[in-house]
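**Student:** next come a sequence and a model predicted from it.
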Amino acid sequence: MLEKRVTVTVHASDPLGRAGVVSHLQHQPSVEIVEDQGGATARERAEEGRGKDSGETVGTVAVTLVERFDELAAAELRRLIRGGDQRVVLIARDLREPELMTVVEYGVRAILWRHQATPQRLLRAVQSAARGEGHLPPDLISRLLTQVGQFRRSAMASTSVALVPTVGMAPREVDVLRLIADGLDTRQISEKLAYSERTVKNVLHALMTRLQLHNRAHAVAYALREGYI
């Protein structure tokens, strides 16, 4: 049985940076690198690669390398995500807290620090994004939680009213999000709660679909902002 591969497009304003990302991924048997085709949708790009003798392609991930998050970088992220059928992995040199919140709200699936983007870590991020899962460095999770907490305290101070959740969230959804906030992955969460990994994924998928959340980090940010965790 042929292995299903992830179709990947690589984006960077710096040709050397792009060449480095390509070199990290081009020899991975589970990845097929294709050129960005402008107006073509991610689904169309995946269909073009389907059926090649090296394996069937599945999903499309855009890996984009950003030296600094400015208006051009933001516009490129919006372009890549606009179709809704392409998952984005962002490799960044640095992100300030407001930029981090913007990236999460855009729907970026995975973030890697440039100095930590080894071939193995990049492959894991691409595979996580292709599965619809998030992938963030632990220090970014901590910064995201800190900023959301600050937003929440600021909102409470300005209204002088206790924050009340606006949309219901089931107890097991809260349990799963609390463990994600603690840095646990799907397998660890399933072990902790005595659920199957499929159940954990289904809980998250149902929650994010219902509340129109982009990824796990966005779900955690929502739960913190609404006072669930």
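**Tutor:** Thanks, I have it. Quick caveat, the model's predicted, so the values are computed rather than measured.
**Student:** from now on I want contacts and neighbour counts done on CA atoms only, so please keep to that.
**Tutor:** Noted.
**Student:** the longest helix in the protein is where?
**Tutor:** Ordering each helix of the chain by length in residues (DSSP state H) puts helix 138-159 first.
**Student:** could I get the buried residue list for the helix or strand following that one?
**Tutor:** For helix 138-159, the succeeding helix or strand toward the C-terminus, using DSSP states H and E, is helix 171-181. Residues of helix 171-181 classed as buried by neighbour count (16 or more other C-alpha atoms under 10 Å): 173-181.
**Student:** okay, now the one to match up with it:
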Amino acid sequence: MTAVDAPIRVLVCEDQELVRTGYVTIFGAQPDLDVVGEAADGRTAVDSARRLRPDVAVMDIRMPVLDGIEATRLLAGPDVVAPVKVLVVTTFNLDEYVYEALRAGASGFLLKDAPPRDLVHGIRTIAAGESLLAPAVTRQLVGRFADRIRSPRRTTAAAEALSVLAPRETEVLRLIAEGLSNAEIADRMVISRETVKTYVSRILTKLDLRDRVQAVVLAHRVGLVTADG
């Protein structure tokens, strides 16, 4: 296998042994994934990630010693020189720490009840440099901040900001808010993934947004999509 075809290096960070073993089995069965380590607490996760340099760390939120949010911040936060991509996978779709985990630098968030194929897809998506939000998580994020983003003045200002986008960029923003990955957007719009990446970059720049999470909230704020889909 050449360097170009090298498998995605995965670190599994989960305190429940049964769940952790299940992840290792599922991921290890994929020819393009290589489980390089396991961690049962946040501190071990950080130490292992710094030592093993995985492409993706699959991170639970609630772990002993150091929780998944702080571990994510130490591995993928804005001040990290060589960040590790983090996919948060947890039971708590209504957990008050969901947004904080994403703010800490997580590239994606899935629920533990997601089928194995979705977990594997999530790892591949994040390893490719994209981000991923489960639809239920998108609804939770918007719901949590609904009160503070739905004032008439803020909504009007957001709608005016959206006017700088071209029609195709607006469509891409709508699909981002629905939780689609770049690959899924490319399939839906019948364009290349590189073109989608260009659109996403333009959207974030034009709207002065940091990441896709902010894009999702803005899209819901202006009514481009709704929390119910």
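**Tutor:** All right, it came through fine. Note that this is a predicted model, so its numbers are computed, not measured.
**Student:** let me see the TM-score of these two.
**Tutor:** The TM-score (TM-score structural alignment, normalised by the length of the first structure) is 0.72; 208 aligned residues with a C-alpha RMSD of 3.5 Å.
**Student:** tell me what the longest helix of the first structure is packed against?
**Tutor:** helix 97-106, helix 216-225 (3 or more C-alpha pairs under 8 Å, 6 or more residues apart in numbering; DSSP states H and E).
**Student:** now the two most distant members of the buried residues of helix 171-181 of the first structure.
**Tutor:** Greatest spatial distance among the buried residues of helix 171-181 of the first structure (C-alpha to C-alpha): E173 and A181, at 12.3 Å.
**Student:** returning to that earlier point: give me the buried stretch members for the longest helix of the first structure, please.
**Tutor:** Here helix 138-159 of the first structure shows 140-141, 144-145, 147-149, 152 as buried, counting by 16+ other C-alpha under 10 Å.
**Student:** in these, find the pair that's most separated.
**Tutor:** The widest separation within the buried residues of helix 138-159 of the first structure (C-alpha to C-alpha) is 18.2 Å, between L140 and R152.
**Student:** circling back: so the longest helix of the first structure versus helix 171-181, what angle?
**Tutor:** When axes from the mean of the first three to the mean of the last three C-alpha atoms, to 10 degrees is applied, the directions of helix 138-159 of the first structure and helix 171-181 differ by 120 degrees.
**Student:** from the middle of its chain, how far away would helix 138-159 of the first structure be?
**Tutor:** Centre-to-centre, helix 138-159 of the first structure and its host chain are 19 Å apart (C-alpha atoms, centre = their mean, to the nearest Å).
**Student:** same deal with stretch 114-128 of the second structure?
**Tutor:** The answer for stretch 114-128 of the second structure is 10 Å, by C-alpha atoms, centre = their mean.
**Student:** over to stretch 66-77 of the second structure?
**Tutor:** Per C-alpha atoms, centre = their mean, the centroid offset for stretch 66-77 of the second structure relative to its chain is 14 Å.
**Student:** who's in contact with it?
**Tutor:** 41-43, 45-46, 49-50, 59-62, 80, 82-86, 97, 100-101, 104-106 (C-alpha atoms under 8 Å, 6 or more residues apart in numbering).
**Student:** got it, and stretch 35-52 of the second structure?
**Tutor:** 9-17, 20, 24, 27-28, 54, 57, 63-68, 70-71, 74-75, 84.
**Student:** with distance to G49 of the first structure and mean neighbour count added, can I get the helices and strands packed on helix 138-159 of the first structure in CSV?
**Tutor:** Converted to CSV, those look like this (distance: least, C-alpha to C-alpha, whole Å; neighbours: other C-alpha atoms under 10 Å):
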stretch, distance to G49 of the first structure, mean neighbour count
helix 97-106, 27, 16
helix 216-225, 29, 23
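**Student:** TSV please, covering the ones you listed and showing distance to A129 of the first structure.
**Tutor:** Shown next, in TSV, are these (distance: least, C-alpha to C-alpha, whole Å):
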stretch	distance to A129 of the first structure
helix 97-106	13
helix 216-225	11
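**Student:** out of the ones you listed, the one nearest A157 of the first structure is which?
**Tutor:** Evaluated over these, closeness to A157 of the first structure peaks at helix 216-225, with 13.4 Å, by C-alpha to C-alpha.
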